[in-house]
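Q: sequence-free structure coming up:
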């Protein structure tokens, strides 16, 4: 009885998943400029239900079952749509039709197996019904957010493969023209690397970011440890005034920094960046590490001192290994 219930649940999940994915891919095709689009809910529902049922046939093994369900599901999807899914001829536009078919079927198989994993549906009581329903909504929500997050990146990549004239003509067109060949598609990247010397900017950004992180961590670790563990005059005031710099908007410091850096001839130089960036990141790093260091047991450091470690040795061998989560977040 449980097998029949799982099969029925797989039919329902598969049909819903395939229908939703078909609509989503159809909307993306509309944005890509492919018209007219026609969504066959009947074909999506039938193929989704059969694909969901096939994904539960696990006698051949896990991997073989997934592969067979994807292959047969794709074939069923094409047959039920008369080999023209979304009213797109498979021969004329295999990328849009074929890729969409694979995405719909793979999403259907994944959502079906994910929703039914760990649920036997033997008694079909309230607990199993709630778990089953929650997984369906979780899958739908996950799919929705994946599309929202992935779409800007997909749009960015597609627009980078277009010419400036094509972008100005129709910015929402997500289709890619292969008429000019690979050289035409990569023309923008070639211009960036050759004409605008983009590799130099990447190298400078890498040096500045790595150097800023190194300076910030070096100073913030020592500073936060000093404020937390050492006793010296003004320690409490210093620990409370770490974030005072953030009381002033960054725009207020632009003119003074420009004037000072001009007099010191540090404008348009890496040294100037290595001064400004750590100055803006140090307060937050000090504040975060100070809070974490205060939670570490002081007895561990005292034991290290008894065993012969110096203060820096204690920081290197005891404090830093225990503080890796906080350091990585900085």
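A: Done, it's in. Computed from a predicted model, the values in this text were never measured in an experiment.
Q: Every contact and neighbour count from this point should use C-alpha atoms.
A: OK.
Q: which residues in the stretch 51-200 of the chain form strands?
A: Assigned by DSSP state E, counting those that start in this stretch, the strands in the stretch 51-200 of the chain number zero.
Q: and here's the other structure:
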């Protein structure tokens, strides 16, 4: 490894490897976005990537990166760049591809190899360059894994049947259609009763959160604060229900609900969902409650408060981050649950959103409607998660550290 600890070796190696990563990523992105054929050239990617280091050095100032960007755009246009543009691709598209390639390689390589001298490197500089490269590669791969399926889902939902039949692998968007792009979404609400499914999933999930908190808060507090026979065994066995796969419990639940007349009812769904969420909520909250200072609660008891009032006025206000994270987590479980809804609901007027999306998976229903339904089921929970992520992270971290 010692021979790698020289700038004139490490710089070109990292530049070449990053060009391959960026080239594959941009080729995939351009292919999906335009419907044209883009593919990376491995050999030319290595050559161009190795040449990036001298162009991106701090000593090169602005002139080096600017010249490298122009050369990459020009090489892409004439077909000798890291990316090979398919026949029939317009000049504008090829220029955009070259600019994206320049932006996705020159600036990142400049950050990875900043302050790297040509000669011998210290261990600190070498390791930092390698860590930056591995971190950047990880971000790119993770983003591609997450973004590509979602992009395909959204773009497919904006197609019409004729476009899907003509070219099912073209995921570009035809802006000339105007508002007709959203015809699949309009038809879902007008013809497939998706407004009802959305409302059913919303209030079922909210009720699941409320019922879960109603049982898990006192249960977790009792495990964390009170002393009773079997306390330790109960604390350690809370998550035992998750050791049994839900598919194993599906048949007994189906039989029991059929005998009780709860199958094909929203009430039955509201009854069974908290059964799957209360154990994990108990487990998360007991760790947080153990971390709260007991002296504060004891002071409230000495002032004449009852145990219930201590919980209401002292413990719960201090536990808001944990309650927010548990509520969000439980809401996500209830919103995305499919197996129980699929097994217990047969009446389309009572379907949850996931059950409604599954109904669209039929050869008689156009594929764009299925993708539109998947988008409708995904976007609300994604927005909710991103908006409340800080509360969830804070609650989970506090419970893990203090528990």
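A: Yep, that arrived. Everything quoted here is computed from the prediction, not taken from an experiment.
Q: What value does the TM-score take for this pair?
A: TM-score for the superposed pair, counting by TM-score structural alignment, normalised by the length of the first structure: 0.73. Supporting figures: 312 aligned residues with a C-alpha RMSD of 4.1 Å.
Q: what do we get in the second structure for residue 258 of the first structure?
A: Per TM-score structural alignment, the equivalent position to residue 258 of the first structure in the second structure is residue 258.
Q: residues touching residue 232 of the second structure, list them.
A: residue 223 (C-alpha atoms under 8 Å, 6 or more residues apart in numbering).
Q: Superposed on the first structure, what's the mean shift for the helix or strand containing it?
A: In the assignment (DSSP states H and E), residue 232 of the second structure maps to helix 231-236. On superposition with the first structure, the mean distance recorded for helix 231-236 of the second structure (mean C-alpha distance after the TM-score superposition for the first structure) is 5.3 Å.
Q: number of nearby residues for residue 183 of the first structure?
A: 11 (other C-alpha atoms under 10 Å).
Q: and the gap between it and residue 190 of the first structure?
A: Here residue 183 of the first structure is placed at a distance of 9 Å from residue 190 of the first structure (C-alpha to C-alpha, to the nearest Å).
Q: what does residue 104 of the first structure give?
A: 35 Å.
Q: next one: residue 30 of the first structure
A: Taken as C-alpha to C-alpha, the span from residue 30 of the first structure to residue 190 of the first structure is 30 Å.
Q: can you check residue 249 of the first structure too?
A: Taken as C-alpha to C-alpha, the span from residue 249 of the first structure to residue 190 of the first structure is 40 Å.
Q: cool, and residue 49 of the first structure?
A: 47 Å.
Q: And for residue 217 of the first structure?
A: Taken as C-alpha to C-alpha, the span from residue 217 of the first structure to residue 190 of the first structure is 37 Å.
Q: still on that earlier bit, looking at residue 249 and residue 190 of the first structure, which is more packed in?
A: residue 190 (14 against 9).
Q: The more buried one matches what in the second structure?
A: Residue 190 of the first structure maps onto residue 186 in the second structure, by TM-score structural alignment.
Q: try residue 292 of the first structure
A: So residue 292 of the first structure corresponds to residue 288, using TM-score structural alignment.
Q: That match contacts residue 322, correct?
A: Yes: here residue 288 of the second structure lies in contact with residue 322, judged by C-alpha atoms under 8 Å, at a distance of 6.9 Å.
Q: Next, show the common contact partners of these two.
A: With C-alpha under 8 Å, 6+ apart as the test, residue 288 of the second structure and residue 322 both reach 398, 399.
Q: okay, now residue 29 of the first structure: neighbour count?
A: Other residues close to residue 29 of the first structure by other C-alpha under 10 Å number 21.
Q: can you pull the contacts of it?
A: By C-alpha under 8 Å, 6+ apart, the neighbours of residue 29 of the first structure are 35, 37, 96, 174.
Q: could you redo the last one with a cut-off of 6 Å?
A: If you count contacts by C-alpha atoms under 6 Å, 6 or more residues apart in numbering, residue 29 of the first structure has none.
Q: okay, how far is it across stretch 287-298 of the first structure, tip to tip?
A: First-to-last distance for stretch 287-298 of the first structure - C-alpha to C-alpha - comes to 19 Å.
Q: That one: how far from the chain's middle?
A: 30 Å (C-alpha atoms, centre = their mean, to the nearest Å).
Q: Stretch 63-78 of the first structure now?
A: 28 Å.
Q: what does stretch 304-315 of the first structure give?
A: Distance, centroid of stretch 304-315 of the first structure to centroid of chain: 41 Å (C-alpha atoms, centre = their mean).
Q: Repeat that for stretch 316-330 of the first structure.
A: Distance, centroid of stretch 316-330 of the first structure to centroid of chain: 25 Å (C-alpha atoms, centre = their mean).
Q: in it, what counts as buried?
A: 318, 319, 323, 326, 327, 330 (16 or more other C-alpha atoms under 10 Å).
Q: what's the helix or strand for the fifth one?
A: For residue 327 of the first structure, the enclosing helix or strand under DSSP H and E is helix 324-329.
Q: Mind giving me the packing neighbours of that helix?
A: With contacts defined as 3 or more C-alpha pairs under 6 Å, 6 or more residues apart in numbering; DSSP states H and E, helix 324-329 of the first structure has no helix or strand neighbours.
Q: switch to 8 Å and redo it
A: helix 270-293 (3 or more C-alpha pairs under 8 Å, 6 or more residues apart in numbering; DSSP states H and E).
Q: And the very next helix or strand once past the helix it packs on against the second structure, how far off on average?
A: Downstream of helix 270-293 of the first structure, the first helix or strand assigned by DSSP H and E is helix 298-306. Comparison of helix 298-306 of the first structure with the second structure after fitting gives an average deviation of 2.3 Å (mean C-alpha distance after the TM-score superposition for the first structure).
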